[in-house]
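> Here's my sequence, what's the structure:
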Amino acid sequence: MNASLDTFEKYRGIYKAHQYKAQTSLSGEFNLSALNELRKHTIDGIHLVVAIKDNRGLLKFNNLTVNNRPIHITPGTGIKQFEEGFQHTLNVNQLNTLKPLAFDFNFLLQGMGKLQITPIGNTTTVTLHSSWPHPSFIGDSLPISSEISDLGFNATWESNTFSSNINQRFSRCIFENYRCASLFDSQMGVDLIDPVDHYVKSHRSINYSLLIVTLIFACFFFLELFQARPIHPIQYGFVGLALALFYLLLISFSEHIGFNLAYTLSTLASTCLLCLYVGGMLRNQKQGLLFGAALLTLYALLFGLLQAESYALLMGTLLCFIILSGIMLMTKNINWYEKSAELNQDQQPSTLWYENELQEKVKASHEE
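From the prediction side, this is the model:
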């Protein structure tokens, strides 16, 4: 089998699907010597059958021949296990069992996403090529040779009955109560994937959300520590909500304007909000701007991780190591007990004031 896949995209609303039109050439030979053993029986008919998963994908038949003679085909296969496809009825009296029966079928096949072939011949060779640059080879067998570039791919599979045990699997499917799972598992083919689309990138960005939230809260903790200014848990909560809203903005925007632009807008929105909030909370706009610059740098590093395919895990691990190393080196000389005592002292006056005011109110109520 040889197929050339011409890929295109179709849209429904904001969603798209990868489709293809495959100009397919299916050719081979059948050994008819086994018919000699059946001559003593009455043969009702012999059919040459091609099974397709969905007949709606058969767009056009170009040239169909058997022994170099044009043939007429009928829809359906006559096999309950594989109902969709087409067939041709052979004249038993005209078959020459001393020569192989050669066939050559050329047709246009349309599908979505995947193209898979079940190799039921004693020897099978499949060649697929397309301009799609991101193939994912799927099935029980990988191609024996493949070339992938920005211009597309070429791949070739080879299979035989010894390596796939296809005869036993096919017989079990036909004669043993529809046990076809093992036959379908022996398929080979290609999946036309988009390796890093906006949903995949959004999902990967959420996987790093714990790292981002932890680092931001760590920044707040250090601000609280070095400024000796307590930060209320509600303020931590508002910051956490702003960080969570970043991912919601990212997913919703990316469905309409693409991931890169959506990431830029979400980053600017989240950074500006937190920059203004931190500056007002600390009553120091300069520190708010520094916090915003640090947040922009963090989001830029995350964007680089999301663009990577093969090195994402390595880059993420190195980033975590560098950030942790920086925090440890910055805080190696800090006396944590002393800092905690300073924070407690700063909080004591406000606590005593509150207690004194409460006592005065209680005393006034008793006098009344």
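> Only C-alpha atoms from now on, for both contacts and neighbour counts.
Noted.
> Check which residues of the strand ranked longest in the chain are buried.
Assignment by DSSP state E gives strand 15-30 as the longest strand of the chain. Using 16 or more other Cα atoms under 10 Å as the test for burial, strand 15-30 gives 18-25, 28.
> is it true that Gly152 touches Leu128?
No - counting by Cα atoms under 8 Å, Gly152 sits too far from Leu128 to count as a contact (10.7 Å).
> ok, residues contacting stretch 246-255?
14-15, 198-199, 202, 205-206, 259-263, 266-267, 269-270 (Cα atoms under 8 Å, 6 or more residues apart in numbering).
> To compare with the earlier structure, here is another sequence to fold:
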Amino acid sequence: MEINQNPTPDQPKFQYPAPPPPPGILQSSTAKIIMVGLLTLVLLIPLEFVKSLIFERAQRQESVVNEINQKWGKSVYFYGPVIKVPYVSYTDNELVDANTKQVTHQHYTTTEYAYFFPNELNITANVPTEQKNRNNYESVVYTADMGFKGNYTAPDFSSRNIPAEQIKWENASIVVKTNNIRSIKGAVNISLGGKQYTFEPAAATNDRDTVAALETNTINLRDAFAGGPVNFDFKIQYKGSEALKIVPIGKNTTAKMASNWASPSFEGNFIPDEKKVTANGFDAQWKISHLNRPFSQQHFGAIPNLADYSFDVKFLIPIDQYQQNERASKYGFLIIGLTFLIFFLIQSVSKISIHIFQYTMIGLALIMFYTLLIAITEHSSFTLAYIVAGVSVVIMIALYSISILKNIKFPVFIATALSALYAFIYVIIQLENYALLVGSIGLFLILGAVMYASRKIDWSNANA
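Okay, the predicted model is just below:
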């Protein structure tokens, strides 16, 4: 067959089909990856606004909790009972007249105080808790019933070489130190050597006192210690919140504490020697010797600040709703990035074009998850809020994917993958000690799955 190279006017010329135009640079896979990546970064802006909202609501909760605690009772810091003995101190000043060279002596008499800690101190504390709610916020408060028993040996001034006639044994008293007089319930009495004495609020005896004090009327220690060591016994009841801190001032201190709070935090300078924590509460026991502390059993002039040497129990909600929301929002970048990656891989495999506007709508739906989460959490539990918000967003994105991908297979896969991703994030949020380990392993497996799924994609021709 010969092709007519010189066709007549009545014959049409032979035309070869025109080659398809090369794809524009904006239609290339590289350009789409860059645009999706930039969109992911842009969506971090509304995600930061969500984090700011969570922080604002958390600050509001803290303000309300502080208000509840102020009205009920703040955290309690306590130590005692301590024997307080006044003694006279003499000071001589020598003055020399510059003109006459005459020497005069001035004598000053001041009253100082010596403090003596117990020899044996046994503490029992029963600390039932309850939760107080106001609007959408809650706080943990407690009522502490504490009992103190032990004994004193006779105060010894020999280390200071203070003459016996300077010691005012008949003007001694018993003091306890605390930061929270306002929250004490009822009267506080102490039995010392079989006699009852009542505590009253006392003014600070010097500028170095950092906590308030309760003090008895005067006690004649000369009579009290006439028969040797003296036993004491007193009880005190507190309304408090957040923490209970006790300084072990006995030469040998034992303490037992029981509570219905199932999530205690044992802090301070001493941890329990024995403890049992169950869903119904905890029991803890401390045994502390004076050899375990850097302060002595007697102090002259003033008692130093002992706040760093207490054993503490904190009664706090371990992970409150705003902490959980904050931890969830920190994974927002991961959720958005992996969801976009799934859509991009589907687009590359199926040759279905997904517009950047559609990516934007999907990203905003993912951001809405966190606003729904915090809003619903304030009116229910975090778990229920997480389920409702997660299901709502997954259904929204799945239905939107049907209109984009024009089939049911890929939207079902997207919904399944997104549900698994939300479930994985929820597990990480609930974990405390193993969150980093489980998160790292999970991300490693996700990366491996993406690498496996994308291994056969021809990126040079993935231009749809």
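> Among the contacts of stretch 246-255 of the first structure, name the ones in helices.
If you go by DSSP state H, those have 198-199, 202, 205-206, 259-263, 266-267, 269-270 in helices.
> which of those residues are buried?
Among these, those classed as buried by 16+ other Cα under 10 Å are 198, 202, 205, 259-260, 262-263, 266-267, 269-270.
> ok, these vs Phe321 of the first structure, which is closest?
Nearest to Phe321 of the first structure among these, counting by Cα to Cα, is Ser205 at 18.4 Å.
> Looking at the second structure, name the residue matched to that closest one.
Residue pairing (TM-score structural alignment): Ser205 of the first structure is matched to Ala328 of the second structure.
> was I right about its match contacting Ile429?
Yes - counting by Cα under 8 Å, Ala328 of the second structure touches Ile429, with 6.7 Å between them.
> Buried residues of stretch 284-294 of the first structure, list them for me.
So for stretch 284-294 of the first structure, counting by 16+ other Cα under 10 Å, buried means 285, 287-289, 291-292.
> where do the helices sit along the stretch 151-300 of the second structure?
For the stretch 151-300 of the second structure, applying DSSP state H, counting those that start in this stretch gives helices covering 221-224.
> Confirm that Gln235 of the first structure sits in a helix.
Yes - under DSSP: H, G, I helix; E, B strand; the rest coil, Gln235 of the first structure sits within a helix.
> Quick one: map it onto the second structure.
So Gln235 of the first structure corresponds to Gln358, using TM-score structural alignment.
> how close does that match get to Leu39 of the second structure?
Relative to Leu39 of the second structure, Gln358 of the second structure is positioned 11 Å away (Cα to Cα, to the nearest Å).
> More neighbours: the two, which one.
Leu39 (19 against 13; other Cα atoms under 10 Å).
> Nearest spatial neighbour of the more buried one, chain-adjacent residues omitted?
Distances taken as Cα to Cα, 6 or more residues apart in numbering place Thr360 nearest to Leu39 of the second structure, at 7.1 Å, with adjacent residues excluded.
> now do Thr24 of the first structure
Ala3 (4.3 Å).
> Assign the one you found to helix, strand or coil.
Classification of Ala3 of the first structure using three-state DSSP returns strand.
> and it, what pairs with it in the second structure?
Using TM-score structural alignment as the criterion, Ala3 of the first structure maps onto Ala125 of the second structure.
> Among Gly152 and Leu128 of the first structure, which residue is more densely surrounded?
It is Leu128, of Gly152 of the first structure and Leu128, that has more neighbours when counted by other Cα under 10 Å, with 21 against 14.
> Which stretches in the stretch 201-350 of the first structure count as helices?
Assigned by DSSP H, counting those that start in this stretch, the stretch 201-350 of the first structure shows helices spanning 209-227, 233-257, 259-282, 285-307, 312-330, 336-367.
> want to throw those helices into TSV with distance to Arg172 of the first structure?
Formatted as TSV, these follow (distance: least, Cα to Cα, whole Å):
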stretch	distance to Arg172 of the first structure
helix 209-227	50
helix 233-257	46
helix 259-282	48
helix 285-307	46
helix 312-330	44
helix 336-367	72
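> who wins for proximity to Leu183 of the first structure among these?
With Cα to Cα as the criterion, Leu183 of the first structure lies closest to helix 312-330 of these, at 36.6 Å.
> what does the closest one correspond to over in the second structure?
With TM-score structural alignment as the criterion, helix 312-330 of the first structure aligns to 435-453.
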